[in-house]
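Participant: I would like the atomic coordinates for the input below:
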Amino acid sequence: MKTSYILQIFLSLIISVGATSCSDDDDYNPAPEKINFVLENDLLSFQKESASNSFRIKSEVAPQIDCGANWVNLELERLTASIYRLNVTVAENSGNDRTAIVKIISGTETKTLAINQSSTPLASVSDITAWLGLGWNPGNHMDAYKNGVADELCDFNYPLTQELFDKVKAAGFKTVRLPVTWLGHIGPAPDYKIDGRLERVAEIVGYAEKAGLNIIINIHHDGSGGYGYWLDFKPAAANVAKNLEVQDQIQKVWTQIAERFVDTGDFLIFEAFNEIHDGDWGWGANLTDNGRQYGLLNEWLQIFVDAVRSTGGKNATRYLGIPGYAGGWELIEHLEIPKDPTIGRMLVSVHCYSPGKFCQEFYDEGGNWTYLPEWGHTATEGKYPADDVDEEGLADIFRGLKARFTDNNIPVYIGEFTCTNRPSGRETEFRDYYLEYFCKAAHDCGLAPIFWDNNGPGLGAGQGAIFNRQTGEIIQNNASAVAAMVRAVSDDSPEYTLQSIYDRAPVKIEE
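Facilitator: So this is what the prediction gives:
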C-alpha cells in the first residue's frame, strides 16, 4: 500500500523572561540575514542492495519531508540552527529499476530529491579488477606539453589512432589510461572555456569504445607539482583567495569535461588529477603543516565529485578515480574518500614505481644515467641492493592497500607502474620476472595494474615503450613481458600462484 509521511523537527525556543538590552541603542534591531533554502544533492543513486546515504539541507525553518515510496526510509537530523541532514535508507530491490521522488518543503518553497535504485547488484572488488584487467598508459602523448601548451604532436609524436587501440586490445589489455594535459586550451575566467582539445579527447575515447577497451581520462600536468600553472597547489595551500580561484576553475573545467561525456557509457572513467603535491614529491611542507596540504587535496577531490555528479546522465553513476597525495602509495593513508551521492562507484588510484632504481633509472655516483639490472632473491650480489624492495617488500605494499581499501570493498587500480626496456638475455629475464610478479601480487590483492609506457623506443635508462605509437606493433623484447603480465591478471588456476612465479625466478649466479 502506498504510504505518505511528514517528518518535522519541532524547535523549542528558550526565552529569558524580562531580559533587556544592555546597548545604549535600544532601537537598533537589524533584520536577520535570510538563509537560503539549499539541498546539497538532488539525486541519490543506489544499486540493488539495501544501503544508506545522506545529504545536508540548509533551511531557515525545519524542513518537511514528504515521500510516497514504501521502500524508502527517511530520517531528518538537525545539525545546527539552519543545517539539517537527511538520512536515506533504501530496501533491497527485488524487481526492476525504480525511482522515488521526495518533496522537501521549507516554508513556501519546495525542492525535490530523486532516489534511483538499480536492479543490478553492486560489483565486487574482484569484478572490478577483472573488468579493468591489465591496463596501458600512452604516456608523454596527450599529456605532453611545451612552453605551457599541451600538444599531442610535440616531441615528434604521431597522433593516436584507432589502429593502435585495436592492437592494444589484441595484445590482451583491457583498459587504457589516457593522461590528458589541458594547458593552453582553457580560456580565461570566469568561464574557463575548453577549446577543441576536448573534441580530440572525445575522438580518442571513441577509439577505445570501438576497440572494446575501458578508458580513463584525467587532468594530468596542469600545474600540480609546483610548476606554477593553473592547478597551482602550493600557493593555494598558502592563500585562501588563491585556493578559491583554483577551486572555481576545477569545478568549471570538470563540469565541461563531464557534460561532453554525459551520454557516454561506463567504459569511460574520470580520474580527478594525477600527482598533486607542492613540488617536493611528499618531502615538502606536507610533513610540517599539520595536514593542511592533505586536507586541501581532499577538498579538491570533493569538488571534482560534486562537479561530475551534478551533470547527471551517465555521470550520475560513472566510476570515478580518486588519487592520493603525490599520486603514490606512500602517503595514501591521508586520502579521505569523497562523499558521493552514488553508492559503490568510487575507485582509488595509486602509482607504484618500487623499487625505483630497478624499474626506472637514476644517476649513479659517477653521474651516469643508469638502472640496476637485476631484482629479487636471485639477483647477483652488487647488481641489486639487499636492503631495497624485494619480492616480499613489493607484496607488502599491495597487502597494505588491500587492508585499507579492497578489504573494505573499495576497488583500487595502480594507475602507473613500469620497467624500462633491457637488452635480451639475463636483464630481460629479470624484467619479465619483475613485471609478472608485480602484476600477480597486485591481482591477488584485488588491484588492477596499468603499465606506464613512456614512449621511449630504445633499450636502457629512460626507454620504456611497449608499443610503436605509429604502427601499434609491440617493440623490443616486450612480447614475453606482455604475455607474462596478461597471464598474471587473468590466470586464477590453483597451480599458478605468486610462489610459483617466485620459484621460476632467473637462476642465481654466485660470483
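
Participant: can we go C-alpha only for contacts and neighbour counts from here?
Facilitator: Noted.

Participant: check the gap between the residue nearest the centre of the chain and Glu391 for me.
Facilitator: Residue closest to the average C-alpha location in the chain (Cα atoms, centre = their mean): Gly321, at 2.0 Å. Per Cα to Cα, to the nearest Å, Gly321 is found 27 Å from Glu391.

Participant: thinking again about what came up before, pretty sure the residue nearest to the centre of the chain belongs to a strand, no?
Facilitator: Yes - counting by DSSP: H, G, I helix; E, B strand; the rest coil, Gly321 is found in a strand.

Participant: assess the claim that it and Ile269 are in contact.
Facilitator: Yes - at 7.0 Å, Gly321 and Ile269 qualify as touching, with contact defined as Cα atoms under 8 Å.

Participant: can you verify Arg177 is assigned to a strand?
Facilitator: Yes - counting by three-state DSSP, Arg177 is part of a strand.

Participant: any idea how far it is from Thr99?
Facilitator: Per Cα to Cα, Arg177 is found 33 Å from Thr99.

Participant: which one's more surrounded, these two?
Facilitator: Under the criterion of other Cα atoms under 10 Å, the comparison of Arg177 against Thr99 puts Arg177 first, with 24 against 15.

Participant: residues touching the more buried one, list them.
Facilitator: Counting by Cα atoms under 8 Å, 6 or more residues apart in numbering, Arg177 makes contact with 135-138, 215-217, 415, 450.

Participant: TSV for these, including secondary structure, neighbour count and distance to His351?
Facilitator: Shown next, in TSV, are the contacts of Arg177 (DSSP: H, G, I helix; E, B strand; the rest coil; neighbours: other Cα atoms under 10 Å; distance: Cα to Cα, whole Å):
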residue	secondary structure	neighbour count	distance to His351
Gly135	strand	28	13
Trp136	strand	25	13
Asn137	strand	25	12
Pro138	strand	21	15
Ile215	strand	25	17
Ile216	strand	24	14
Ile217	strand	23	15
Gly415	strand	28	5
Ile450	strand	25	9
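
Participant: one more sequence to fold, the one below, so I can look at both together:
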Amino acid sequence: MPALLLAAGLSLLPTTGRTQLANPTYGWNLGNTLEATWSGAIMPTQTLINNVAAAGFNTLRIPCAWDHNADPNTHVINASYMATVTQVVQWAQAANLTVIINDHWDGGWFENSNFNTYDPNINAKLVSYWTQIATNFKNYNSKLLFAVANEPAVSSQAQTTVLLQYYQNFVNAVRATGGNNSTRWLVLQGPGGSNIDNTYDWVTSLPSDPAKHLAFEVHYYAPYQYALMSADASWGSMWYFWGSNYHSPTLTTRNATASTEESYVTSQLQKMQSKFTSQGIPVLLGEFGAIRRTGTAGLTGTELNRHLASRTYFDKTLVGQANSMGIRPVYWDDSDSGNGNNTFGIFNRSTGALTRPDDARALTGGAALPPPGG
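Facilitator: Sure, this is the predicted structure:
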C-alpha cells in the first residue's frame, strides 16, 4: 500500500533549533511504578535513576497516574504525588536524561472513554490535569516532554477524529500556561493502542500548534507470540526464538516465522518514516520489548541461552532500525520482581542495580549476544 500522506496544507514541524530527543535515543521506561494503581509498587530512588544513565540510557519515560492521585470531584492533583513526580524528573535531569511524562492507563478514565462521541466532562478533566502539570513544570527546560496519553482505545477513523479533538485541547491547555510550555515538545499517542498500522491509516492531520512542536507516539510488541504471549492457545503457540540466526534446531515449533522477524520490523517502521519523520514530524517508539521467559517449562540449558540471546538481538534490531529512521525508541521495563520470570525488567528496583547488563548493552547501541555456538 502506498504511503498515506497527511492532510494537504499541514505545517511541517521543525526538528532543529530546540531539544527534542537525544540522537540516537536509548530510552528506558520507569514502568509499573508511578502509574501503579495497586499497592506494592517500589518507589524510584536517585540511585536507580543514576544507574539508568550510567548503563548508557539517555532518555527516561515516566508513566504517571494523575487521575488515581487526584480529588475525584475537583480533579485537583494530590500535592504529594506531584512532588514525587517532580523529584524523579529532577533526578533524571540532573543525570542529563531527557524526560517524558505522560498520563498512562490511569484506570482507563481517558483511554477507555468511548470515543464515539466527544464528552465535555472528559475534556474538562483532561484540561484540568494538564493545566496543573504544565503549570508545575513551566520553567523546566526543553529536555522535558509531555505525552498526553498512552494507548487510547480507538478503533476507527471516526473515533480518531474525536481523539484529535481532545488532543487539540491538550495542546491549547499546555501552551496557555506560558513559560517554556510555549514551545515544549508535546507527544500525541496513535489510535488503537498506539498501533502502527492504525496510526498510519487513520491519522490524516495534526492539531494546530503555534509552536509547531508536536510528535507522535507508537508502540511495538510484535510478533505477539514472541513478545507477550504467556501461554499456548488453540490458535497458536508461544515463540521463544526470534531472528534468522537464532532459530532453535530442536524446539522448531517455538521459532518465530520469517515474516514476523527483521523484514517486518523494517516494513512497520518505514510506515512511520514515510508518514511522519520524512516530513519533519518526530516519532517516539514509546514502548517496545519482549518478555524474558526464564522459568518456562522445557526451556533450559542451551535453548534458554538461545532465547536470552535472541531477546538481545530483538532489542538491538528495534533500537538500531528505529534510530536509523529518525524514530526514537524507549524500552518497556516493568520492574524485576526478583524471580525474573515473564518480565522485561533489567534493574533491581529495590537496590537500583543493573541486573541484565547484556540487555542494557543491546539497548544502548552495543552488541547483541550471539546465538549459542557462534
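
Participant: TM-score of the superposed pair?
Facilitator: Put the two chains on top of each other and the TM-score (TM-score structural alignment, normalised by the length of the second structure) is 0.84; 348 aligned residues with a Cα RMSD of 3.0 Å.

Participant: re earlier: can you list the contacts of Arg177 of the first structure in TSV and add distance to Asp248 of the first structure?
Facilitator: TSV is the format used below for the contacts of Arg177 of the first structure (distance: Cα to Cα, whole Å):
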residue	distance to Asp248 of the first structure
Gly135	32
Trp136	32
Asn137	29
Pro138	29
Ile215	26
Ile216	23
Ile217	20
Gly415	26
Ile450	31
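
Participant: look at Ser349 of the first structure and give its secondary structure.
Facilitator: Taken by three-state DSSP, the conformation at Ser349 of the first structure corresponds to strand.

Participant: that one corresponds to which position in the second structure?
Facilitator: Taking TM-score structural alignment, the alignment pairs Ser349 of the first structure with Glu217 from the second structure.

Participant: can you get me a residue count around that match?
Facilitator: Neighbours of Glu217 of the second structure under the rule other Cα under 10 Å: 27.

Participant: with adjacent residues omitted, what lies nearest to the aligned partner of Ser142 of the second structure in the first structure?
Facilitator: Using TM-score structural alignment, the partner of Ser142 of the second structure in the first structure is Asp266. Excluding the flanking residues, the one nearest Asp266 of the first structure by Cα to Cα, 6 or more residues apart in numbering is Arg318, at 5.9 Å.

Participant: settle this for me: the one you found is touching Leu347, isn't it.
Facilitator: No - judged on Cα under 8 Å, Arg318 of the first structure makes no contact with Leu347 at a distance of 10.5 Å.

Participant: hang on, the earlier thing: and the residue nearest to Asp266 of the first structure, what's its match in the second structure?
Facilitator: Match for Arg318 of the first structure (TM-score structural alignment): Arg184.

Participant: same check on Phe430 of the first structure?
Facilitator: Using TM-score structural alignment, the equivalent of Phe430 of the first structure in the second structure is Ser310.

Participant: confirm that match sits in a helix?
Facilitator: Yes - assessed with three-state DSSP, Ser310 of the second structure lies in a helix.

Participant: separation between it and Arg254 of the second structure?
Facilitator: Note on Ser310 of the second structure: its distance to Arg254 of the second structure, by Cα to Cα, is 12 Å.

Participant: for Ile216 of the first structure, see how far away the residue nearest to the centre of the first structure is.
Facilitator: Distance, Gly321 of the first structure to Ile216 of the first structure, by Cα to Cα: 8 Å.

Participant: quick one: common contacting residues for the two?
Facilitator: Among the neighbours of Gly321 of the first structure, those also in contact with Ile216 (Cα under 8 Å, 6+ apart) are 269-271.

Participant: which of these tops the neighbour count?
Facilitator: Glu271 (26 neighbours).

Participant: contacts only, for Trp332 of the second structure.
Facilitator: Neighbouring residues of Trp332 of the second structure by Cα under 8 Å, 6+ apart: 28-31, 286-289, 344.

Participant: let me see the ranges of the helices in the stretch 51-200 of the second structure.
Facilitator: Remark: helices assigned in the stretch 51-200 of the second structure by DSSP state H, counting those that start in this stretch are 79-94, 120-136, 157-176, 191-194, 196-202.

Participant: ranking the ones you listed by burial, who's on top?
Facilitator: Mean neighbours per residue, mean count of other Cα atoms under 10 Å, is largest over those for helix 191-194, with a mean of 24.

Participant: for that one, the distance to its chain's centre please.
Facilitator: 12 Å (Cα atoms, centre = their mean, to the nearest Å).

Participant: returning to what we had before: tally of neighbours for the match of Ser142 of the second structure?
Facilitator: By other Cα under 10 Å, 13 other residues sit near Asp266 of the first structure.

Participant: I figured it hits Tyr319, correct?
Facilitator: Yes - Asp266 of the first structure is within contact range of Tyr319, at 7.2 Å (criterion: Cα under 8 Å).
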